[in-house]
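**Q** sequence unknown, structure follows:
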């Protein structure tokens, strides 16, 4: 079944590749859980695959998180996991709320004062900036007159899982109007390391007038305008996905449809050798010859006849889903066949099919 999120809010893509259908259990609920090696890490360091139906750990430490398809295999399945390497503000999802008076956009870029992958108070969380016409907060004191502490006409609130928290800022105020009013100015949203009172600059917010000519003369954010910044995080500790397995089975209806296409022989004609024959290491003489009957239904019998009607060999294809049976070009008496034209007859519960192939010296 489809992967369903059980917990967490990390971003990425998940897929499952079946490498061995015989090993896939029937109707088991498997859990894909993400973990970190360090509790301060935002991004997962590995995942595990657990069969919740019996508690068995199928994959203990899958570390391919970039979708390369080089991870471990469990229960015949290869998880294809991709998750971004960094946290970022999704500008496609972030915007001023509908009905706001401003016609500008904001940009938000991460400032690498601390590693992007490090948890701290106020990071990584989505946040809201509320603009006002009067003072509603106070900025932190920075270096230089344009970064000094001052009353400001905006407020920033972070949305943590435990509840909203007010986020402090530095304001680079070029015209001393206590808000963002030109692309040259910026607001630095800060976060705090555990046990520290030193602010760490995290997000730099600027007015973004790119394409402003399409929106008309600049109308700055003012009283009641609210900007929602959506922060995306990679898969991390606590992200859990579940899916129910479907075991290998034979679909008789589909098998009948596929059997309507004639089985065939590869190579045809057989001229001296086939590219998939075993390498001749430590073997004297010609070595093992091989051709394959393909497009076969499960549980069928392949009979090979000479053109005069003599039975040359009988092959059995069991209940596997591979749809192929090999032949070493030997008779039922274990003699090498002679060059010539041969007839094959495929018989199964779905019906019968006939074909021919040639062996050329």
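**A** Happy to help now that I have it. Quantities reported herein were computed from a predicted structural model and do not represent experimental measurements.
**Q** from here on, contacts and neighbour counts on C-alpha atoms
**A** Noted.
**Q** OK, contacts around residue 49?
**A** Residue 49 is in contact with 30-33, 57-60, 74, counting by Cα atoms under 8 Å, 6 or more residues apart in numbering.
**Q** how near is it to residue 16?
**A** Relative to residue 16, residue 49 is positioned 12 Å away (Cα to Cα, to the nearest Å).
**Q** adding another structure so you can compare the two:
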């Protein structure tokens, strides 16, 4: 069975959608599926490029990009119309490649599957009031199956409720690392907090700086990992406040991130919205206890036994108070770390997720 995965961007650009597509694709190949990746790239000069990544053919098509969110590519649309794949699986409702895949369906005759990946959009909600009833309805009508990554997406996109018979909730899967939890949980003098994600204002990066100003550098350190438009502002704030207990690492390799997660006790994110945070579940898989806002899908991932949900809008003083208590109650961290890792292993292991996706593919082809 041949599957074309369609996503806005692809490796080495690695947002949450792109990482998900790469992970499931490599596992699907192991199960015997023939996979191709169709993505866009606003920086290439030719109509498209081809390369082999993880043993998979990846075609990137020249596109026009708006705010690094919306990608329109006419070469991609033409390629989708010509494909003879059994299934076209498009990812990212709020990026135009999914719409292009829907428009190509009547020509290529492939079964059309979508995974919405709603998350946060830089586009104003007013624009989606136009997009949803016209283009969104077209996408969802043409889809054989609609995969949402969290129940919260039903609230975020009410039009989904009109397509309940097509819906499947399949969260984003992650690899569960093999780590020595006894070694990890050895008590250290300082508690290490880590944030991994986009460096932008709506992710609460400024709040993290304010938080570290209130914490004793001898007891706490924060490591921030990622890139984004708030990067220069973050560096400026660190310098202005002379925060020796806050380290900005920027974009790092997977191996470096794995090492940082293993050596961190607490994952912190004060974001204004999350649909399904891969950074959160990956941190939990390393036994890193989450402290996250009670927004979007976060409350579907953790509870009081595996982490801390912080009410949004955030009260930085309250978080500082909680952290100071935790520095003297390490047993709480140990118990939550074990529970966090167990929760993720049971619910979000990549093999379990790929089994569910492959079943959807097989059923779609049977009904072809």
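**A** Sure, I can see it. Please read these numbers as outputs of a predicted model, since none were measured by experiment.
**Q** now the TM-score, please.
**A** Here the superposed chains carry a TM-score of 0.24, computed using TM-score structural alignment, normalised by the length of structure 1; 158 aligned residues with a Cα RMSD of 7.4 Å.
**Q** ok, back up a step: just curious, which of the contacts of residue 49 of structure 1 is nearest to residue 169 of structure 1?
**A** residue 33 (35.7 Å; Cα to Cα).
**Q** wait, a strand at that closest one?
**A** Yes - when DSSP: H, G, I helix; E, B strand; the rest coil is applied, residue 33 of structure 1 is found to be in a strand.
**Q** so it makes contact with residue 48?
**A** Yes - Residue 33 of structure 1 is within contact range of residue 48, at 5.3 Å (criterion: Cα atoms under 8 Å).
**Q** how many neighbours does the closest residue to residue 344 of structure 2 other than its chain neighbours have?
**A** Leaving aside its sequence neighbours, residue 344 of structure 2 sits nearest to residue 285 (Cα to Cα, 6 or more residues apart in numbering; 5.9 Å). Summarising burial for residue 285 of structure 2: neighbours were counted as other Cα atoms under 10 Å, giving 29.
**Q** what's the spacing between residue 285 of structure 2 and residue 342 of structure 2?
**A** Remark: distance between residue 285 of structure 2 and residue 342 of structure 2 (Cα to Cα) = 8 Å.
**Q** what of residue 255 of structure 2?
**A** As defined by Cα to Cα, residue 255 of structure 2 lies at a distance of 22 Å from residue 342 of structure 2.
**Q** same list (the contacts of residue 49 of structure 1) but as TSV, adding distance to residue 292 of structure 1.
**A** Conversion of those to TSV gives the following (distance: Cα to Cα, whole Å):
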residue	distance to residue 292 of structure 1
30	37
31	40
32	39
33	43
57	39
58	35
59	36
60	39
74	30
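**Q** which of those residues sits closest to residue 244 of structure 1?
**A** Nearest to residue 244 of structure 1, judged by Cα to Cα, of the contacts of residue 49 of structure 1 is residue 30 at 6.2 Å.
**Q** you'd agree the closest one is in a strand?
**A** Yes - going by three-state DSSP, the assignment for residue 30 of structure 1 places it inside a strand.
**Q** quick check: it vs residue 6 of structure 1, distance?
**A** When Cα to Cα is the yardstick, residue 30 of structure 1 and residue 6 of structure 1 sit 11 Å from each other.
**Q** any common contacting residues for the two?
**A** Shared contacts of residue 30 of structure 1 and residue 6 (Cα under 8 Å, 6+ apart): residue 242.
**Q** higher neighbour count, those two?
**A** Set side by side, residue 30 of structure 1 and residue 6 show more neighbours around residue 30, with 24 against 15, by other Cα under 10 Å.
**Q** quick one: that one from residue 160 of structure 1, how far?
**A** Using Cα to Cα, residue 30 of structure 1 is found at 29 Å from residue 160 of structure 1.
**Q** repeat that for residue 305 of structure 1.
**A** Applying Cα to Cα, one obtains 75 Å for the distance of residue 305 of structure 1 from residue 160 of structure 1.
**Q** which one's more surrounded, those two?
**A** residue 305 (18 against 15).
**Q** give me the element that one is part of.
**A** Assigned by DSSP states H and E, residue 305 of structure 1 belongs to strand 300-306.
**Q** thought residue 169 of structure 1 was touching residue 189?
**A** Yes - distance between residue 169 of structure 1 and residue 189: 4.5 Å, which falls inside the contact criterion (Cα under 8 Å).
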